[in-house]
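# sequence unknown, structure follows:
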């Protein structure tokens, strides 16, 4: 599982930062990429990575401001031109379906795959399969803006094959029963408790990606105990009044959310183009006044999110 930041800027593209888009790369987990927001130029950013548009399975839109959605028509079209045939799911606020369908209709674009639109009706569980759950909650941004919490299922420990073979148990269907933690009776009458032959399980990872927002309790709830929190930081700590007026967050706002939610790592994004060089370092330093493990993302920054051992009850 990796996060790759395709665009980390706020408002308009800049030479050193494109506008918002983040890829959650789940290639080892389910051979797919999930995209969070798709600002103008996202497909050009993708060309500078190893991401293949046909691997993009889901797109989660936080809100309908242009710097988060203007790249969608181009990416959707290119995905078709480049041989994409699998269905694409697009999640987002009410209006995302109308906007995309209107863009495709007026440009007479025909796709080689279907799009399934899931417009958010209420906070809560948005998607679930046997590997992942995705939750959403509305934030505070003047227009409907959402945060997403991706929760991975726990990983079952590995079967201790060497120990079983030392007991004279040969590979076969019995391994499957032991792997499931069942008690099995061997031909010689011995009883094996499968739980004793499964390695330590590993806790599923949690990734929280927020849309543009003021500091809010919903952000803390979405980020609770996350391995990674991605939070906007459009303003520095001295611009709190401006941040509130424009429904955005400061470095301190983001750090306070991370601290309250007890996350492992905080990544700041949605950085204004007025911050350059040492100014960016200062943003990180400001956040560290409250929360130590924090980084300011830049375009093409990639973060590996490793599994951790599951804590004993």
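Cool, got the structure. Source: prediction; values computed, not measured.

# From here on, just use CA atoms for contacts and neighbour counts.
OK.

# Could you give the separation between the terminal residues of stretch 140-154?
32 Å (C-alpha to C-alpha, to the nearest Å).

# next, the one to line up against it:
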């Protein structure tokens, strides 16, 4: 899996940073991808990336501020005009359904693919064969959520040498054995695949925060995550201003990651007041507290 940042700015786009959108490529698990927020111009950013609109399975919207949703109607309608028929599930706070349906209706637009819109609250959104996704409420002037994506543990490595030693030869049933299932071999023997598996491989955990001031929910949302994506809208010297508008400073983002025992922090959602030459200074503020911090730039790619 990998994270691709399509937009890393806050509030308004700048020449160096578009507004918020993040793509999660599920390669290695399944063929699709998920999108987190869809600020204005996201589809233009997608055109400059490896993201395939036809492979989008799900879109998660953290909150209804324009820099997180104004690109959504355009992306959906362009997807239709390009003849894509695969459906999408859209998750977002109450009001997202009205926003999408009104935008399509007033613009005389329509969709050629199934669109399921799920208006969310705090709690588990879904759990399938690969992932569990949970929404956590954040502290912002409008209803806002962060998402914890937990990959289920995977079966351990199949001990092929031991199978061969027990007279079980490679064949069409090996795939079932790799999943730990019990199968009946062609010679009639019943083989329990779990007896030939090594220790389970722990799944990865990713925490993606929406806009937020420091919040009590952060400890559960980010707890021991492999990667945390968190806003750092303003520098430490402007912390009071950041918090007053429902945002966090660099130092607050880094402190949260440290307290949550996260493995890596990626900061994003930087104010347009900061130019590229300011980035190292903001990153240094984070690393002074949490050394395993990276800063996202538009089109930055982070393997998970």
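Yep, that arrived. Keep in mind the model is a prediction, meaning the values are calculated, not measured.

# So which residues of the stretch 1-150 of the first structure form strands?
2-7, 21-26, 32-36, 56-60, 88-92, 115-119, 124-128, 132-138, 146-152 (DSSP state E, counting those that start in this stretch).

# quick one, helices of the stretch 151-300 of the first structure?
161-166, 173-179, 217-223, 240-245, 251-261, 278-288 (DSSP state H, counting those that start in this stretch).

# who's in contact with the last one?
Contacts made with helix 278-288 of the first structure from outside it, assessed by C-alpha atoms under 8 Å, 6 or more residues apart in numbering, are listed as 236, 237, 251, 252, 254, 255, 294, 295, 296.

# So the residue lying farthest from the centre of the second structure versus residue 195 of the second structure, what's the distance?
What lies farthest from the middle of the second structure is residue 187; by C-alpha atoms, centre = their mean that is 46.4 Å. Noted for residue 187 of the second structure: a distance of 19 Å to residue 195 of the second structure, by C-alpha to C-alpha.

# For the closest residue to residue 238 of the second structure other than its chain neighbours, give me its contacts.
In space, and not counting its chain neighbours, residue 238 of the second structure is closest to residue 249: 7.3 Å by C-alpha to C-alpha, 6 or more residues apart in numbering. Shown in contact with residue 249 of the second structure (C-alpha under 8 Å, 6+ apart): 231, 232, 233, 234, 235, 236, 238, 239, 242, 243.

# And the fifth one, how close does it get to residue 259 of the second structure?
The one in question is residue 235 of the second structure. Using C-alpha to C-alpha, residue 235 of the second structure is found at 19 Å from residue 259 of the second structure.

# go on, the fourth one?
Applying C-alpha to C-alpha, one obtains 20 Å for the distance of residue 234 of the second structure from residue 259 of the second structure.

# These two: which is more packed in?
residue 234 (25 against 14; other C-alpha atoms under 10 Å).

# my guess is the more buried one contacts residue 242, does it?
Yes: the pair residue 234 of the second structure / residue 242 is scored as a contact, 6.2 Å apart, by C-alpha atoms under 8 Å.

# any common contacting residues for those two?
Counting by C-alpha under 8 Å, 6+ apart, the residues touching both residue 234 of the second structure and residue 242 are 248, 249.

# Which residues are in contact with the residue lying closest to residue 20 of the second structure once chain neighbours are set aside?
Excluding its sequence neighbours, the residue lying closest to residue 20 of the second structure (C-alpha to C-alpha, 6+ apart) is residue 7, at 4.4 Å. Each residue near residue 7 of the second structure by C-alpha under 8 Å, 6+ apart is listed here: 17, 18, 19, 20, 21, 22, 39, 42, 45, 297, 298, 299.
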